[in-house]
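Chemist: For reference, the sequence and a predicted model appear below.
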Amino acid sequence: MLSDIPDVMRSRMHWPVAAALMQRWFDSPANTMSRAVKNGEVAPWSLSPSNVDERLVSMAWAMRFGRVKTAANELLRTWNSPKGLALLRERIARAKPPGARANWQVGNFSQPTRYLETTCQVNIKLAGSVTDPVDEYYAAIGRGVLKLAVSGTASQRGTGYRIEVAEYGLYLRDTYDFNDDPKDWFSQFLGNWGWEGLDTSPLPRFDIGLSAQYDDVPMDRYYQVQNNDFAAYRRQYGKGGDFVIFSDLMRFRPSQPLILDV
């Protein structure tokens, strides 16, 4: 029954992206994400391809949701904060070829977005919260991290640098897992699910089964789903692989040349 939720998302909720992400989790070998990976403390280019998804989430899809578009506009407007410029300076210094004084490239937007994380990503903004309406973005991402990267040409200027920014790029990073924080007393509640979809009313619900199919139960019955149900499924079947999500890159050009000294 638990593994039928992706089909309900597709057929009843019309949430193809959310369904595809959950289906990937069910179809993958068991893998529990470490806290270091979840918190972004592990270089993303070092992760196994089986633990990263760069295909299912697009920025064009994410920007359909008003809260993502609002966060994107805010990030584009305020990315060059003091912290953003300090990180940009680090990225420029790291990209500098030995002995170079002028005209070296910072940021290669032809690379997959996970490679931009440590080369030209300079600022972030949360996109989503636990109080948002329950829609496909909430089901697929919930609270993702919107990231801004820059691409341009840099030169040495005394002890600092000058960069002419040619493009910005926006992308989403999120982690797909059902792991409760060890400090939490209760497992995270993920809604009441039944054959007709998701019901958010506070009525008492049945506990969901791990192997029963919807054909075996009344069509109007709803089941309480929590993170620990997915953990139990992983233990029982050896399936259920956590993974890191990187969207594609949505590229923007400045309306006029932007030259920054950092």
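Modeler: That came through, no problem.
Chemist: okay, CA-based contacts and neighbour counts for the rest of this
Modeler: Will do.
Chemist: the helices in the stretch 101-250 of the chain, which residues?
Modeler: 136-140, 227-237 (DSSP state H, counting those that start in this stretch).
Chemist: gap between the last one and the chain center?
Modeler: What that stands for is helix 227-237. Put simply, helix 227-237 sits 22 Å off its chain's centre (Cα atoms, centre = their mean, to the nearest Å).
Chemist: How about the shortest one?
Modeler: Distance of helix 136-140 from the chain centroid (Cα atoms, centre = their mean) equals 11 Å.
Chemist: Ok, stretch 158-175 next?
Modeler: Counting by Cα atoms, centre = their mean, stretch 158-175 comes out at 19 Å from the chain centroid.
Chemist: Please, where are all the strands along the stretch 51-200 of the chain?
Modeler: Applying DSSP state E, counting those that start in this stretch to the stretch 51-200 of the chain gives strands spanning 52-53, 104-106, 121-127, 144-157, 160-176, 189-194, 197-199.
Chemist: In TSV, list these along with mean neighbour count and distance to Asp207.
Modeler: As requested, the strands of the stretch 51-200 of the chain are arranged in TSV below (neighbours: other Cα atoms under 10 Å; distance: least, Cα to Cα, whole Å):
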stretch	mean neighbour count	distance to Asp207
strand 52-53	18	30
strand 104-106	20	53
strand 121-127	21	31
strand 144-157	22	29
strand 160-176	21	23
strand 189-194	19	9
strand 197-199	17	14
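Chemist: let's bring in a second one:
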Amino acid sequence: MPVEQSAPVVRAGKRDSLDKMVDDIERIANAFSRFRKWLDTPVQPDQPKAEGSKKEVPPFDIQQIPDAMRKEHMPISARLMERWFSGELNYSATLEDQRKEINQKGELYSESMIDRTTIKMDWVLRHARAKRQYDRLVNFDIYGSRAYETLKDILGRYRSRGDLSPWTVSDYDIRKLHREFQFQRAAVESSFEQKALQAARRLPNAGVPDDLTGALGAFNFYAAVAGVTFDVGNRKATVTHIVVYVRDGYSFEGVTDSRSQYLGHWSKNGVVIVPSYVAANLADQPWFDFPVVVGSTIANLYEPGKVYYPVRNRSFREWQTRHRQGGDFIIFSDYRPIMLNKPITVYFE
């Protein structure tokens, strides 16, 4: 994010005149520079202030975001981000590598980079937009032509066996079951910026995403074969049981310039959303980064948590590069087993 030059400060509220406050603005710009410098060096212990020293705008550490998330009622999001910060260096060079769970070394993600416990289907389905997509998946999408062709290809590999237990083949591991028997998905389109824009349109002073968006962003439900039978001549196979689950990659990929996905303006007290940032991001346009001061008095410039700093995906990638730590990982929720009222039969001839 471009911070070498002094950046304007925008107030999220009633503005005071800053015509005679050049020195204060310069201090804010310097604080923003210290935020950038923090990416290059570990945070040092607080030093005693020299007597008579000038007041300074407190810098921001992105490792404060999980605590800020909890203040915004986003506990699951906070837990996942803390896992990322504490993890060993791990990332995928491309989106395709992430889909295949291949890291920067060309190796399969280790088991330590798989989260199987944090996300629960019951929690996900309490969100109406997720429930709608789940219902669409299990009632319609699994019966579509694309799902049929995928099932035909998957089950055709096991046609000669005449008997198949997907769970046994997968060693009762959802990660392996997904790799071998997943045949349809449904997207929940709720990226951080899209959710923020929707909220900003409804409530001009709101825009804070909910915990589902903070945790998973835009994610997918997946359906995988869990039970199937073949006829005597192995000319057809009938899927009788499936499982549905969430799989998502927790990472901060994307472009590294000012079009990098905007994640909000953060301080230790929470997040504010600047609609102009969201609009620029959605239009894939570059945008100058600048801090936001919340409050109505100049004293807020020096209050910890009152200055909010723009955070993007690249902020985490830069932190990861500088500190050689921070692990992208794959999320699997628990799964919902479903016995199909309308079994799916595929024909091989």
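Modeler: Looks like it came in fine. None of the values given here were measured: they were computed from a predicted structure.
Chemist: so which of the strands of the stretch 51-200 of structure 1 comes closest to Gly66 of structure 1?
Modeler: Gly66 of structure 1 lies closest, by Cα to Cα, to one member of the strands of the stretch 51-200 of structure 1: strand 121-127, at 9.9 Å.
Chemist: start and end residues in structure 2 for the closest one, please.
Modeler: Mapped onto structure 2 using TM-score structural alignment, strand 121-127 of structure 1 spans residues 182-188.
Chemist: And the contacts of that stretch?
Modeler: Outside of stretch 182-188 of structure 2, the residues within contact range by Cα atoms under 8 Å, 6 or more residues apart in numbering are 129-130, 133-134, 136-137, 141-142, 146-147, 150-151, 218-225.
Chemist: about what we covered before: check the helices of the stretch 101-250 of structure 1 for me and report the most buried one.
Modeler: helix 136-140 (a mean of 20; mean count of other Cα atoms under 10 Å).
Chemist: compared with structure 2, how much does it deviate?
Modeler: Following superposition, helix 136-140 of structure 1 is found to deviate from structure 2 by 0.8 Å on average (mean Cα distance after the TM-score superposition for structure 1).
Chemist: on contacts alone, who are the packing partners of that helix?
Modeler: Applying 3 or more Cα pairs under 8 Å, 6 or more residues apart in numbering; DSSP states H and E, one finds that helix 136-140 of structure 1 makes contact with helix 16-27.
Chemist: now the angle between strand 160-176 and the helix it packs on, please.
Modeler: Angle of helix 16-27 of structure 1 versus strand 160-176, following axes from the mean of the first three to the mean of the last three Cα atoms, to 10 degrees, is 70 degrees.
Chemist: For Asn234 of structure 2, give me its contacts.
Modeler: The neighbours of Asn234 of structure 2, taking Cα under 8 Å, 6+ apart as the test, are Arg159, Ser160, Gly162.
Chemist: which among these gets closest to His178 of structure 2?
Modeler: Arg159 (19.1 Å).
Chemist: what's the burial count for the closest one?
Modeler: Residues lying near Arg159 of structure 2 (other Cα atoms under 10 Å) number 19.
Chemist: Distance check, it against Ser170 of structure 2.
Modeler: Distance of Arg159 of structure 2 to Ser170 of structure 2, given as Cα to Cα, to the nearest Å: 17 Å.
Chemist: Could you do Leu263 of structure 2 as well?
Modeler: 37 Å.
Chemist: The helices of the stretch 101-250 of structure 1: which one's closest to Leu2 of structure 1?
Modeler: With distances scored as Cα to Cα, the stretch of the helices of the stretch 101-250 of structure 1 nearest to Leu2 of structure 1 is helix 227-237 (7.9 Å).
Chemist: Which residue range of structure 2 does the closest one align onto?
Modeler: With TM-score structural alignment as the criterion, helix 227-237 of structure 1 aligns to 313-323.
Chemist: Now that stretch on structure 1. Mean distance?
Modeler: Compared with structure 1 after fitting, stretch 313-323 of structure 2 has a mean deviation of 1.8 Å; criterion: mean Cα distance after the TM-score superposition for structure 1.
Chemist: and the residue mapped onto Val8 of structure 1 from structure 2, how many neighbours?
Modeler: Under the alignment (TM-score structural alignment), Val8 of structure 1 pairs with Ala68 of structure 2. Using other Cα under 10 Å, Ala68 of structure 2 has 21 other residues around it.
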